[in-house]
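Asker: quick one: sequence plus predicted model below, questions after.
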Amino acid sequence: MTWLWRNGVDTLADQGWERSRWEWRIEDGGDPSRLVEEFLAEHGLPVRNLAVGSGSVADGARRRGVLGASLYVSAAAAVVSIGAPPGRPSPAPALPDAVAVVWSQPASAPIEQAVHSARTSFRWELDSWRPSWSPEQHAEAVTRARESISRGELYQVNLVGHASAAYRGDPRPALRRVTTLPGARYAGSLGGDGWALACASPETLVATGGGRVWTGPIKGTRPADEVGRRELLASTKERAEHVMIVDLARNDLSQVARTGTVRVDDLYAVRRWCDLWQAESVVSAALADGVGLAELLRAVCPGGSVTGAPKRAALALINELEPVGRGASMGAFGWVGLDGLDLGLTIRTVAADPDRLHLWAGGGITWGSDPQAEVAEAAAKAAPLRRVLAEAEATTRR
């Protein structure tokens, strides 16, 4: 098992020893948000009241040598936490639905040993990708989503497609290449017995620090050239879709915020991920006293930018239209530290089971969506992931 984290000061996470691990699957039952909060609190992490400074709780963790914890929560686990049906089964059932790994600073052995497998040579082969729906089926799902919107059942829904490819060999070095994609704020990999995932997400699902909480929804995509930038800035459809999700994010944060403190710090900023422009906003608030990790996860997960508005109506339509479960995608992935947490949304994410690689991509659907354009947008989002995995295969054949 390997964890690599390259966001800010938390680079220590790839230099520690795994102290303890918690894994959860839907069939285990219970509320994963509550269970993971209890697990992390047992190891001294300050997750019971995120609104206050780390104080004596974190000091105790430091004395025990705890660095922090990596955390992954699948979209299905997030849905279960809010009491909604989990949807269709995952096409990668080897992956747990939630994982937390607590890391400790090694007492004496060189920390380099903690990433023993990161630099080994490897050889592997990747077969052709097989989608779970055809472009025609994807376009038909967009049409049906637009019909639901026209009936007033919801305002927006995010539809996600899946593809998988058989592989042979060790996938971990190839997955690490995924984490190097430009624009990936949440660049990391996590693995266990018979599974691994790699994330190159640019989107902040939720972060806390200094008594505040913030989220950075992304909605709106164009090719990363000057024409694409101008189109994205000028698009009435994209801006309207984006503002809907910003409003949903404001509502989500209001559940855990001090009254009257929710604000939009940045609206519709255009930023780059790989060869795409994307529109991003930042919504923040002062945390209400007593808000713990479980309550925070229930408020923001699953993320509004990958569900829709209203959220529960969107989830019901997603379960109806998407052919397979979302697996490792559209969930939460990041770091729970001694001074706060920083979780990305698992867009731009690849998962490996013992036989196949899996990836997901999609986009938000409104009444103004064009089915063929939505199919093309999903393909554009998946393309950098497919490309870097293909390049890894080519490297091994030299």
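Answerer: Sure thing, it's come through.
Asker: use CA for all of it now, contacts and neighbours both
Answerer: Noted.
Asker: I'd guessed Pro106 sits against Asp14; true?
Answerer: No - with contact defined as Cα atoms under 8 Å, Pro106 does not count as touching Asp14 (11.6 Å).
Asker: now do the helices in the chain.
Answerer: With DSSP state H, the ranges of helices along the chain come out as 32-42, 55-63, 75-81, 135-150, 172-178, 226-234, 236-254, 293-300, 311-321, 371-396.
Asker: so which of the ones you listed gets nearest Ala328?
Answerer: Between Ala328 and the helices of the chain, the tightest spacing by Cα to Cα is seen for helix 75-81, at 7.3 Å.
Asker: got the contact list for the closest one?
Answerer: 25-26, 31-33, 85-87, 97-98, 297-298, 301-302, 325-332 (Cα atoms under 8 Å, 6 or more residues apart in numbering).
Asker: surely Val388 and Arg177 touch.
Answerer: Yes - the pair Val388 and Arg177 passes the contact test of Cα under 8 Å, sitting 6.5 Å apart.
Asker: how many other residues sit next to Thr259?
Answerer: Thr259 has 12 neighbours, counted by other Cα atoms under 10 Å.
Asker: let me fix that: Ala13
Answerer: Counted with other Cα under 10 Å, residues neighbouring Ala13 total 24.
Asker: how about Thr120?
Answerer: For Thr120, using other Cα under 10 Å, the count is 7.
Asker: what of the one 10 residues further on?
Answerer: Applying other Cα under 10 Å, we find 13 residues neighbouring Arg130.
Asker: second structure for comparison follows:
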Amino acid sequence: MSENEPHGVEALPLGMIDVPGAPAGCRARLVERARLQWWTADGGDPAALAQEFLAAHGIVLHDLARPARPDPDGVCGAALYLSAAAGARAAGGPPGPPSPVPALPDLVVVVYAHTDRRPAARPAAGGWRLGQWRDSWTPRQHADAVSAVRAAIGRGDVYQVNLVGHAAAAYTGDPRPALARLAALPGARYGGTLTGADWAIGCASPETLIALEGGRLVTRPIKGTRPATPAGRRDLLASAKERAEHVMIVDLERNDLARVARTGSVRVDELFAVRRWCDLWQAESTVSAAPADGLGLAALLRAVCPGGSVTGAPKLAALERIAALEPVGRGASMGALGWVGAGRIDLGLTIRTVAADAQRLHLWAGGGITWGSDPAAEVAEAAAKAAPVRALLAAG
């Protein structure tokens, strides 16, 4: 675990902060004040560490039912990133196989304050070149994993499991401009980047993992995908398989929120609404609840991480299947990335997310597996989700 204090980061060049969820009016005048980086090997509870670090730097999130007002003379807020492995640990499940990006921490908290300094221009992408993508499993291995999940469902071990594949590509040049371009993808509600000394994350996620909006906790699970054509939309709306899979995850999210909500306050505000992300239709629902008295950020993260739409049901049993079947860790994907501040939480689920280390870019994609899943179709769906991200990253 490492912590940087203001004197360590103040000397760094100031660039435009484009963390997903950061206040739009503040992004050009933010400066990093403190940073926490933690890996699962460090031990401890990442959710508690995040809450304690934020409180130590003026962002108190101990009672979300009675949020504190922002201090105009204090810090603006903080970027918060939590990996899927850290979320699994906080939830009491297995973290899965080792990450293919060991330089990337499993928890990052970066506290920002306002400054009058002018930000530096974003670096140009001169010399950028992306090599060939190499998958961590073959289509046949992916399909076999889908069949293994179907067998587990047949035995009654699980009801649904989300399987995720990984690919990596070598690069030359500065990856940060390429990662920043992901925010321009249509439907990237959580588009943006977060960087460290020897790693970077770029996100184009459309999915809300958890937010605090108008005094209510809100999650927007996405489950169900079709090509963004009129026929694809009709097929998604008519698919009994997709609707059953979606409703199962909505029920899981209701149960997750109920653990930390005021009794009787959980509700489904919208069910199976079809939205567009790039050239795909996806089904999204909105589930909300009033936070229970005394609910802090740490307990909230333990309840909702990792997200139900990227694990399965029951969640802990699904995590066991994931750990057994996926060939590499989920790294930056299927975790949480966004912004927290006094009275504000806005965390996206890190789907459509890419990580860079010193030599390679890493990308993950997958989908939910039910008894009605067709292995070949699941392999094709994962490829369709990755395709727009791969194309944009390859642009010069």
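Answerer: It's in. Note that the structure is predicted; figures quoted are calculated from it, not measured.
Asker: mind checking the TM-score on these two?
Answerer: Once the chains are laid over each other, their TM-score by TM-score structural alignment, normalised by the length of structure 2 reads 0.94; 382 aligned residues with a Cα RMSD of 1.3 Å.
Asker: show me the contacts of helix 75-81 of structure 1 that map onto strands.
Answerer: Using DSSP state E, the subset of these located in strands is 98, 332.
Asker: can you tell me which strand in structure 2 is longest?
Answerer: As assigned by DSSP E, the longest strand anywhere in structure 2 is strand 160-172.
Asker: can you pull the contacts of the equivalent of Leu267 of structure 1 over in structure 2?
Answerer: By TM-score structural alignment, Leu267 of structure 1 lines up with Leu271 in structure 2. Contacts for Leu271 of structure 2 (Cα under 8 Å, 6+ apart) come out as 284-286.
Asker: count of neighbours near the aligned partner of Ile82 of structure 1 in structure 2?
Answerer: Correspondence of Ile82 of structure 1 to structure 2, assessed by TM-score structural alignment: Ala91. A count of nearby residues for Ala91 of structure 2, using other Cα under 10 Å, gives 22.
Asker: ok, now Trp3 of structure 1?
Answerer: Neighbour count of Trp3 of structure 1, defined by other Cα under 10 Å: 23.
Asker: my guess is it contacts Ser189. True?
Answerer: Yes - counting by Cα under 8 Å, Trp3 of structure 1 does reach Ser189; the two are 5.2 Å apart.
Asker: mind checking what Ala163 of structure 1 lines up with in structure 2?
Answerer: Checking with TM-score structural alignment, Ala163 of structure 1 has Ala167 as its match.
Asker: now do the shared contacts for Trp3 and Ser189 of structure 1.
Answerer: By Cα under 8 Å, 6+ apart, no residue touches both Trp3 of structure 1 and Ser189.
Asker: which residue is nearest the middle of structure 2?
Answerer: Compute the mean C-alpha point of structure 2, and by Cα atoms, centre = their mean the closest residue is Thr350, 2.1 Å away.
Asker: residues in contact with it?
Answerer: Residues in contact with Thr350 of structure 2 (Cα under 8 Å, 6+ apart) are 203, 205, 207, 332-337.
Asker: make a markdown table out of those and add neighbour count and distance to Leu163 of structure 2.
Answerer: Below are the contacts of Thr350 of structure 2 laid out as a markdown table (neighbours: other Cα atoms under 10 Å; distance: Cα to Cα, whole Å):
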| residue | neighbour count | distance to Leu163 of structure 2 |
| --- | --- | --- |
| Cys203 | 33 | 19 |
| Ser205 | 25 | 17 |
| Glu207 | 23 | 17 |
| Ala332 | 32 | 15 |
| Ser333 | 28 | 12 |
| Met334 | 29 | 11 |
| Gly335 | 28 | 14 |
| Ala336 | 29 | 18 |
| Leu337 | 35 | 20 |
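Asker: now, which of these sits nearest Glu213 of structure 2?
Answerer: Glu207 (15.0 Å).
Asker: in structure 1, what range does stretch 40-48 of structure 2 match?
Answerer: With TM-score structural alignment as the criterion, stretch 40-48 of structure 2 aligns to 26-34.
Asker: mind checking the end-to-end distance for that stretch?
Answerer: 14 Å (Cα to Cα, to the nearest Å).
Asker: name the residues that touch it?
Answerer: Under Cα under 8 Å, 6+ apart, the answer for stretch 26-34 of structure 1 is 24, 76-78, 80-81, 97-98, 293-295, 297-298.
Asker: now that stretch: buried residues?
Answerer: Neighbour counts over stretch 26-34 of structure 1 (16 or more other Cα atoms under 10 Å) mark 31-34 as buried.
Asker: sorry, back to before: among the contacts of Leu271 of structure 2, find me the one that's closest to Gly127 of structure 2.
Answerer: Glu284 (39.1 Å).
Asker: any idea how far Gly364 of structure 1 is from the counterpart of that closest one in structure 1?
Answerer: Using TM-score structural alignment as the criterion, Glu284 of structure 2 maps onto Glu280 of structure 1. Note on Glu280 of structure 1: its distance to Gly364 of structure 1, by Cα to Cα, is 14 Å.
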